[in-house]
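Student: what would the 3D arrangement of this be:
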Amino acid sequence: MKTSTTIKTAIAVLFFQQTVFSQETKKEVISSEPKYTIENCVNHFELDKATKTKVGYQYWFADKNFTQENTLKMSIVEPGKSTHAPHHHPEEEFFYILEGSASFYLDGKTVVVGPNTSLYCPSNAEHGISNAGTTNLKYLVIKKDLR
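Tutor: Modelled structure (predicted):
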């Protein structure tokens, strides 16, 4: 009987220790997540904080290091240029045209669109976007991270 009680006590102690350790681990994980405040959740575009590219510049309103799974970026592309050649990736993307004229390529077909137009690119579809106009093209890119 004494052995049975000792084993039950040992199991209870181990269970208690595991529960405490699990709660401490959860606290550590939670504390490593970003703290969201009104100051860091409102992001106003500032040109001096934008990243210069070969064809214009990009500005990240939110990146995957800040959000839990989404990114929001604004791209500005000079006339006749594109940020990169048609490509594909596992993430789906939305583009929203703010200003200018965009040539959108999706799986072998191309369409030219203007402001206030959204474009959707499904996962793994070959796609590209370029400036089809004579003024800068400004658009938003929304992508979900596949962590």
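Student: hey, let's count contacts and neighbours off CA atoms from now on
Tutor: Will do.
Student: what sits closest to the most centrally placed residue in the chain if chain neighbours are left out?
Tutor: Centroid-nearest residue in the chain: T71, 2.4 Å away (criterion: Cα atoms, centre = their mean). Closest residue in space to T71, ignoring its immediate chain neighbours: D63 at 4.5 Å, by Cα to Cα, 6 or more residues apart in numbering.
Student: next, the buried residues of the longest helix anywhere in the chain.
Tutor: Assignment by DSSP state H gives helix 2-32 as the longest helix of the chain. In terms of neighbour count (16 or more other Cα atoms under 10 Å), helix 2-32 has no buried residues at all.
Student: which other helices and strands contact that helix?
Tutor: Of the remaining helices and strands, none touches helix 2-32 by 3 or more Cα pairs under 8 Å, 6 or more residues apart in numbering; DSSP states H and E.
Student: just checking, next helix/strand downstream of it?
Tutor: Of the helices and strands lying after helix 2-32 in sequence (DSSP states H and E), the nearest is helix 38-41.
Student: buried stuff in that following helix?
Tutor: For helix 38-41, it's none, nothing buried (16+ other Cα under 10 Å).
Student: for comparison, sequence B:
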Amino acid sequence: MTATEKARTPGALRAGPQDYAFELATVNHLLGGPDYSSAAGSCVEGDRMMVALMRMKAGTGAEPHSHPNEQWIFILEGTFHATVGGTSIAATPGTLIYIPSNTLHEGKAGADADVVFFTVKDTTHSLHGIKAA
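Tutor: Predicted coordinates for the structure are as follows:
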């Protein structure tokens, strides 16, 4: 796999021509929000979308933040306790969460198990959000 352009997210892989398959478990390792979140995993960026497979350790989470790109979060393992635009959500495996652009949100893994989630964002901004003041 070779990147033809620089990724928006530091440490992410930028997909290039004829890069069609990626092993998300081993492609890279980065923090989902270095200054506000405990989520860590892998990220691949294309022309208009980016995807990431992230793990948040039990009892840890992401402080309130937003980003100019919209986001989808699909819960694979654990329970994710989130607040999106003032609405509380307890998301279990199979739940899909939508976060509109520029919407304040936060979340935390349940105390009993890690949360593993797959996330998709458009590439108008990096994977990393902007911590709320």
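Student: got the contact list for the residue nearest to T71 of structure 1?
Tutor: By Cα atoms under 8 Å, 6 or more residues apart in numbering, the contact set of D63 of structure 1 is N70, T71, L72, K73.
Student: then A109 of structure 2?
Tutor: A109 of structure 2 neighbours (Cα under 8 Å, 6+ apart): M56, K57, A58, G59, T60, G61, G78, T79, F80, H81, V115.
Student: map it across to structure 1 for me.
Tutor: When structure 1 is aligned by TM-score structural alignment, A109 of structure 2 is paired with N131.
Student: and T37 of structure 1, how far is that from N43 of structure 1?
Tutor: According to Cα to Cα, to the nearest Å, T37 of structure 1 stands 11 Å off from N43 of structure 1.
Student: these two: who's more crowded?
Tutor: Neighbours were counted for T37 of structure 1 and for N43 using other Cα atoms under 10 Å; N43 has more, 11 against 8.
Student: stretch 83-97 of structure 2 aligns to what range in structure 1?
Tutor: Going by TM-score structural alignment: stretch 83-97 of structure 2 matches residues 105-119.
Student: in the matching stretch, which residues are buried?
Tutor: By 16+ other Cα under 10 Å, the buried positions in stretch 105-119 of structure 1 come out as Y105, L106, V113, G114.
Student: across to structure 1, which of the contacts of A109 of structure 2 hold up?
Tutor: By both residues aligned by TM-score structural alignment, their matches' Cα atoms under 8 Å, the contacts of A109 of structure 2 still in contact after alignment to structure 1 are M56, K57, A58, G59, T60, G61, G78, T79, F80, H81, V115.
Student: ok, the first one - contacts?
Tutor: Going back to what we said before, that points to M56 of structure 2. For M56 of structure 2, the contact set (Cα under 8 Å, 6+ apart) comprises S38, A39, A40, K108, A109, D114, V115, V116.
Student: please name the nearest non-neighbouring residue to it.
Tutor: Beyond its immediate neighbours in the sequence, the residue positioned closest to M56 of structure 2 (Cα to Cα, 6+ apart) is A39, lying 4.5 Å away.
Student: ok, so what distance separates that neighbour from R48 of structure 2?
Tutor: 23 Å.
Student: helix or strand for W72 of structure 2, which one?
Tutor: Counting by DSSP H and E, W72 of structure 2 is part of strand 71-77.
Student: mean shift of that strand relative to structure 1?
Tutor: Its matched residues in structure 1 lie on average 0.5 Å from strand 71-77 of structure 2 after superposition (mean Cα distance after the TM-score superposition for structure 1).
Student: show me what that strand is packed against.
Tutor: In this structure, strand 71-77 of structure 2 makes packing contacts with strand 96-99, strand 115-122, judged by 3+ Cα pairs under 8 Å, 6+ apart.
Student: compare A39 and R48 of structure 2 (neighbour count), which wins?
Tutor: Just comparing A39 of structure 2 and R48: by other Cα under 10 Å the higher neighbour count belongs to A39, 23 against 9.
Student: wait, that one sits on A52?
Tutor: No. With contact defined as Cα atoms under 8 Å, A39 of structure 2 does not reach A52; the gap is 10.5 Å.
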